[in-house]
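Novice: next comes the sequence, and after it the predicted model I'd like to discuss.
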Amino acid sequence: MKRRVRSLISMSLVAGSLMMYSCGDSKKEKDDAVSHEDHEMHENSDHTHSEKTMAAATAEFENEVVKKAFNQYLEVKDALVQTDAEAAAEAAKELQASLEENNPEIAVIAGNIAAEKDVNKQREIFSELTAAMDPVLKQEISSGKIYKQFCPMAFEGKGDYWYSTSEEIRNPYFGDKMLKCGRVDETIE
């Protein structure tokens, strides 16, 4: 019995260590997060979520449709960070409408997010959306930066990507459960 307890404790410590290593934050990041959260609490609540997202978008694109689509993608991402299935569906619906003529393949993926009510299923489809947006964003960016971020813990340790206009990690696959889990894997300029 004691062996089992020791083994269980050992396995728990190893698993906890791996999780801390994979998604661990340095002290500076934690301090920055506290500072960022304090700042967010003092923001004017009159601004809508989408206005904040669009103001944060620093990347410029050669194509106005892609620019609009990227900003809507960010709205979907931000809704998933907030674990808000309804907001994610609404933003995805707008993305779908924007892309129906110019990129029907991506529009279908956005439509799948819009039709889904379960936030975890939306997150799975968001993974497809991110992969589909990759070549479009890389081809059309004309100035600014987009950060391709990666969470090694997403989807049972398989890991997955998303895009952001900030180096700061805000994980759409876990939301507040593991908000800062991830790293910047690529900067698209």
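Specialist: Thanks, I have the structure now.

Novice: C-alpha from now on. contacts and neighbour counts both.
Specialist: Will do.

Novice: tell me the secondary structure at Lys180.
Specialist: coil (DSSP: H, G, I helix; E, B strand; the rest coil).

Novice: same thing with the one 4 residues further on?
Specialist: Judged by three-state DSSP, the three-state class of Val184 is strand.

Novice: just checking, it touches Ile146?
Specialist: No. Here Val184 does not reach Ile146: they are 10.0 Å apart, not a contact under C-alpha atoms under 8 Å.

Novice: and the end-to-end length of stretch 162-174?
Specialist: 12 Å (C-alpha to C-alpha, to the nearest Å).

Novice: then stretch 114-122?
Specialist: 8 Å.

Novice: now swap in stretch 107-124 and tell me
Specialist: End to end - C-alpha to C-alpha - stretch 107-124 spans 16 Å.

Novice: give me the contact list for that stretch.
Specialist: 80, 83-86, 88-93, 95-100, 125-126, 128-129, 172-173 (C-alpha atoms under 8 Å, 6 or more residues apart in numbering).

Novice: stretch 172-180 too?
Specialist: 23, 25, 77-83, 120, 123, 154, 162, 168-171.

Novice: Asp78 - how many residues pack around it?
Specialist: 24 (other C-alpha atoms under 10 Å).

Novice: got another one to weigh against that:
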Amino acid sequence: MKIKIYIAMTLVAGVLAACNQQTKKEESHEGHQHANHEGHDHDTTAQNTSPAGPSFNSDELTNVYAHYTHLKNNLVASNEAESKTAATALKTATDALKDADLVKAASVTASANDLEGIRASLNDLSKQLERVIKREGLKNGEVYVEFCPMANNDKGGFWLSNSKEIQNPYYGEQMMKCGRIEETLK
């Protein structure tokens, strides 16, 4: 019996170590161009605010990142309806960047039928957006490339954030703090 308890405690400790608990900080919604996606339910559970977020060398990229942040925040909140709306708006915004790989990734996300499908497409979308951000550059601020090792059936999954605080879009409330910062884009 003691062995079973020891094994259970070891497993719990391993999960907690993999999920790297961090402190709370709010996510930016600044630069979000509402004219391009009116009618959203900007529920405060899905929209966190902070005094400043990153700005990019391209207005189109700033718009895309604002839509991406809106999508990610709604995935964190597990708001399926608003995640679908945000994914569709993001797909439309990516067209202006004329980057075929990013548009394709955003199209896959926008065509997902449910929250799980959107989450399954998030890793590729995030990697494509990260690549475009590195190519186009930031005017100011930082973007954190965050990673959850347990997402996508333990293959891991990336997402982008304005905050050092881990708020996991792959699991929402189930594993809100699971993840770590892999890179800081400046």
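Specialist: That came through fine. What you see is a predicted model, and the numbers here were worked out from it, not measured in a lab.

Novice: TM-score for the pair, please.
Specialist: The TM-score (TM-score structural alignment, normalised by the length of structure 2) is 0.79; 169 aligned residues with a C-alpha RMSD of 2.6 Å.

Novice: pull out the buried residues from the contacts of stretch 107-124 of structure 1.
Specialist: 80, 83-86, 88-93, 95-96, 98-99, 125-126, 128-129, 172-173 (16 or more other C-alpha atoms under 10 Å).

Novice: trace Leu160 of structure 2 over to structure 1, please.
Specialist: Leu160 of structure 2 maps onto Tyr163 in structure 1, with residues paired by TM-score structural alignment.

Novice: show me what contacts its match?
Specialist: Leu74, Thr130, Ile146, Tyr147, Lys148, Gln149 are the contacts of Tyr163 of structure 1 under C-alpha under 8 Å, 6+ apart.

Novice: what lines up with the second one in structure 2?
Specialist: This points to Thr130 of structure 1. Thr130 of structure 1 maps onto Ser126 in structure 2, by TM-score structural alignment.

Novice: thought Phe147 was touching that match, still the case?
Specialist: No. In this structure, Ser126 of structure 2 is not within contact of Phe147 by C-alpha under 8 Å, at 10.5 Å.

Novice: which neighbours do these two have in common?
Specialist: Joint contacts of Ser126 of structure 2 and Phe147 (C-alpha under 8 Å, 6+ apart) are Phe158, Trp159.

Novice: any idea which helix is longest in structure 2?
Specialist: In structure 2, taking DSSP state H as the definition, the longest helix is helix 115-136.

Novice: and the first helix or strand past it going along the chain, what's buried?
Specialist: Remark: after helix 115-136 of structure 2, the chain's next helix or strand is strand 138-140, criterion DSSP states H and E. Residues of strand 138-140 of structure 2 classed as buried: Leu138 (neighbour count, 16+ other C-alpha under 10 Å).

Novice: how distant is strand 138-140 of structure 2 from the center of its chain?
Specialist: 19 Å (C-alpha atoms, centre = their mean, to the nearest Å).

Novice: contacts for that strand, please.
Specialist: Counting by C-alpha under 8 Å, 6+ apart, Pro54, Ser55, Phe56, Asn57, Lys186 sit against strand 138-140 of structure 2.

Novice: ok, Ser166 of structure 1 touching Tyr147?
Specialist: Yes. Ser166 of structure 1 is within contact range of Tyr147, at 6.6 Å (criterion: C-alpha under 8 Å).

Novice: residues in contact with the match of Thr130 of structure 1?
Specialist: Contacts of Ser126 of structure 2 by C-alpha under 8 Å, 6+ apart are Phe158, Trp159, Leu160.

Novice: if we can go back for a sec, next, the match of Leu160 of structure 2: secondary structure please.
Specialist: With three-state DSSP as the criterion, Tyr163 of structure 1 reads strand.

Novice: with adjacent residues omitted, what lies nearest to it?
Specialist: What sits nearest to Tyr163 of structure 1 in space, not counting adjacent residues and going by C-alpha to C-alpha, 6 or more residues apart in numbering, is Lys148, at 4.7 Å.
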